[in-house]
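below: sequence and its predicted model.
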Amino acid sequence: MGLYEKIVNKEEKISVIGLGYVGMPLAIAFAKYAQVIGFDVDKKKIEIYKSGIDPTKEIGNEAIKNTTVEFTSDETKLKEAKFHIVAVPTPINIDKTPDLTPVESASVIVGRNMARGSYVVYESTVYPGVTEDICIPILERESGLKCGVDFKVGYSPERINPGDKKHTLETIKKIVSAIDDESLDEIAKIYSLVIKAGVHKTSSIKVAEAAKVVENSQRDINIAFMNELAMVFDRMGIDTKEVIDAMNTKWNALGFYPGLVGGHCIGVDPYYFIYQAEKLGYHSQIILSGRKINDGMGEFIANTIIKKLIHVNKVVKKSKVVIFGITYKENCPDTRNSKVVDIIKGLNEYGIEPIVVDPQANREDTKQEYGIELMDIDDVKDADCLVFAVAHDEFKNMAWEQIEKFFKNIDNSEKVIIDVKGIFDKNKIEKLGYCYWRL
């Protein structure tokens, strides 16, 4: 009897290491078919899950309350599992090089608690070669076991899109890879328990690692192209959104729009590819250029805000600017690598301390990560400029009467609205006399 059958018969357990936006939905999904141990080193996070709260807002509190997942921060509980899924983050350092500390630490923990006959599957985004050249040696060292003989290893890149209720874990095809054909088939069968869209097997772990990095780099490059167009069209006095809407009437248009590119995937993964390419003697041109453009958009928007304030005769340092949204994307509480922060830093250089509101973001995390105190939306008043940086539904569905109350009691021609995501009707706002700008 293979591991798949033992898991289905609940004779063996699955463990998920790292219970964030990727690991937690995985653990919940597998728990419908198997016994699951959900492990995270963050004891506070474990207590939150045990209390039935979903801080990620990915699957909701009810799913957490009703799951059979055994949440724990006790690494020795991993000894009870035979199929381990590592889903820890892989950030970058200040110098834009990969920070493999989380995945290395997770490998140490799994290795010293791994039994003979185990499978370890990595979901963390890495550059090609990390699983085999870095992670497997750690597992062997810590366990005293031999990979391919005593345990098997695979790689299946996470593809979850936080905040997306349409493209969920179950509906996104899963890439799977392994060190040999036997373990590849076993891993594919186990993932098929929860992935209704099916699996795609690759011939090697390196191919799967590369696929993940490339799919995010491709999006990054396409958005960078639109951002570059937006900056040029701004100088030309042409509305970028109108251009893109016209272009998108053609069947083969790609549908990308300009914007801030942050978060833990698209804003990070290309640097993993760039790093490994440079180690091999190739200096990236297109990918690195795209990253530079996207990393500079916060500064560009901040400078545009200043120009618009000057245009309506405001004293820049005395202007009250309110920013709506601090998360890295809409309808998601995740503030990691938020590029809205770059707008704030840009305004700080001109002596402006903007007020920030975000009903989705976690106040404590925002304060701890960026030193920013979030304000309640109902307390916003006497503003000179409103910056809608993130397209949360709460902002898109806001009544115009409410938006008007955010401003000072001044003529509309002195009120500035910066619409980064193009969520409002440009013609309506301009007819009302506001100074309006969108990316």
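Cool, the structure landed.

C-alpha only now, for contacts and for neighbours.
Will do.

the strands in the stretch 101-250 of the chain, which residues?
Secondary structure of the stretch 101-250 of the chain (DSSP state E, counting those that start in this stretch): strands at 119-122, 152-155, 174-178, 199-201.

so which elements touch the last one?
Meaning strand 199-201. Packing partners of strand 199-201 (3 or more Cα pairs under 8 Å, 6 or more residues apart in numbering; DSSP states H and E): strand 174-178, helix 181-191.

now the angle between strand 174-178 and the last one, please.
Put plainly, it is helix 181-191. Counting by axes from the mean of the first three to the mean of the last three Cα atoms, to 10 degrees, helix 181-191 lies at 150 degrees to strand 174-178.

what's the helix or strand for Lys32?
For Lys32, there is no enclosing helix or strand under DSSP states H and E.

what's near enough to touch it?
Going by Cα atoms under 8 Å, 6 or more residues apart in numbering, Lys32 touches Thr67, Thr68.

tell me the angle the helix ranked longest in the chain makes with helix 181-191.
If you go by DSSP state H, the chain has its longest helix at helix 205-236. Per the same axes, to 10 degrees, the angle that helix 205-236 makes with helix 181-191 is 60 degrees.

try this one next to it:
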Amino acid sequence: MTAALPDEDSIKVAVVGLGYVGLPLAVAFAEHFPTIGYDLSVLRVREITAGRDSTGQVEPDELRAAGLRVTNAAADLRQANTYIVSVPTPIDRYRQPDLGPLLAATETLGGLLSPGDLVIYESTVYPGATEEDCVPLLESLSGLVLNTDFFVGYSPERINPGDIEHPLKSIVKVTSGSCSKAAARVDALYSRVIDAGTFPAASIRVAEAAKIIENTQRDVNIALINELSIVFSHMGLDTHEILDAAATKWNFQRLSPGLVGGHCIGVDPYYLLHKSASKGYIPDIVRTSREINDGMAKNAVSRLIAAMINKGQVVRGARVLVLGVTFKENCRDIRNTKVTEMVAAMKGFGLEVEIHDPLADPAEVARDLGIKMLEEFPQEAGGYGAVVLAVPHREIVEGGAPQLVDLLSDGGVFFDMKAVFGRDESDIRL
């Protein structure tokens, strides 16, 4: 006999992983259902309990009003019957999928499952991971059988860290389930919290694949622009001036060259590459795009060195100020930031590099990236051989280009990597 899913009046939600994705999700569900948030980090649980979110995704007033209970005790999860897993799915140093956090969360739930429970995964994975890697672990540890004793769903996260214009509730949610009954419940559950609506996918694997190609498509498109930027730099042409002209055509998609890091675009294509390779096919466009984008940090430094030499600077020993260390502007997330690769390449040329970022947590940057930042914006006029605007946070650029140029010594180079300012206000742009 098949176990019954809990009726809507008895749903109790537990969100496993309270990072950039999990916390907004837990707060949203807490508005409709009794909800527990679980995270391994004692510090993370303490700050959320105190009404503070260091990721900046949830405002203090919203967090305090949510009525969300948070814990780092796995035993507390037994009170739930609907589990949502939103833990990181990174890559290892060999650029292979690292399912460690996902499988650890699955092991925790496997020891807690009861008949009728529903487990929904939000973490980005390759097609098949939920059913091939997670479900067998749940069955083995719980002694329960999928679609007989418990159920599984997949609804890929679509949070865009730092994007206040597209919060959780305004983004259409793709949903799926391990059977028709589970799929219907997952879709109904998210329909309660997502104002933009839901899209029921044909299967869990379809939903997993949809998430992967969302970010792979962006990676490929940005790689094209990055390669064009390299091509035009050899021709002495400014890429952004060319993009301005091309964008006057109605169907031209305007993207800008730059570093591609973060926990999505710079990671997800490797999951697709891994799964495709296991099936005997290497997707060349995806692989090459990753190579191009991964190489942009070193390419940017090569352009900087050339500009410094052309202006008569002695490179070795020159002081360089790098502004921004997070993976993108107006965001505190430092995961998989490519600024670190750029800094390492600069140091390889003998440059003395200093870094300032008004949003990144200095303690986190020191712990995770091994970088000691300047805690205050430099006030020393004429002190730097180069200023590199790597991540144009609002707090950095609001003072205008002159504030940054004033930091340069004679013959100094201002590298406006994202072309925030006009062509005549910087020495080089990507």
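Looks like it arrived, so ask away. Not measured: the values here are computed from a predicted model.

TM-score, when you put one on top of the other?
Superposed pair, TM-score by TM-score structural alignment, normalised by the length of the second structure: 0.96. Supporting alignment: 425 aligned residues with a Cα RMSD of 1.3 Å.

I'd assumed Ser178 was in contact with Gly153 of the second structure.
Yes. Here Gly153 of the second structure reaches Ser178: they are 5.9 Å apart, a contact under Cα atoms under 8 Å.

give me the common contacts of these two.
Taking Cα under 8 Å, 6+ apart as the contact criterion, the common neighbours of Gly153 of the second structure and Ser178 are Ile204.

more neighbours, those two?
Set Gly153 of the second structure next to Ser178 and count neighbours by other Cα atoms under 10 Å: Gly153 wins out with 28 against 23.

follow-up on the earlier one: export the strands of the stretch 101-250 of the first structure to JSON lines and tack on distance to Pro359 of the first structure?
Putting the strands of the stretch 101-250 of the first structure into JSON lines (distance: least, Cα to Cα, whole Å) gives the following:
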{"stretch": "strand 119-122", "distance to Pro359 of the first structure": "33"}
{"stretch": "strand 152-155", "distance to Pro359 of the first structure": "36"}
{"stretch": "strand 174-178", "distance to Pro359 of the first structure": "32"}
{"stretch": "strand 199-201", "distance to Pro359 of the first structure": "36"}
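
closest to Ile344 of the first structure out of those strands?
Proximity to Ile344 of the first structure (Cα to Cα) singles out strand 119-122 among these, at 35.8 Å.

one step back: could I get the helices and strands packed on strand 199-201 of the first structure as CSV with distance to Asn313 of the first structure and mean neighbour count?
Shown next, in CSV, are those (distance: least, Cα to Cα, whole Å; neighbours: other Cα atoms under 10 Å):
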stretch, distance to Asn313 of the first structure, mean neighbour count
strand 174-178, 55, 26
helix 181-191, 60, 18
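
distance to His392 of the first structure added to these, as CSV?
Output for these, formatted as CSV (distance: least, Cα to Cα, whole Å):
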stretch, distance to His392 of the first structure
strand 174-178, 28
helix 181-191, 32
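
tell me which of the ones you listed sits nearest to Tyr122 of the first structure.
Closest among those, using Cα to Cα: strand 174-178, at 9.8 Å.

so how much does the closest one differ from the second structure once superposed?
Superposing on the second structure and averaging over aligned pairs (mean Cα distance after the TM-score superposition for the first structure), strand 174-178 of the first structure comes out at 0.5 Å.
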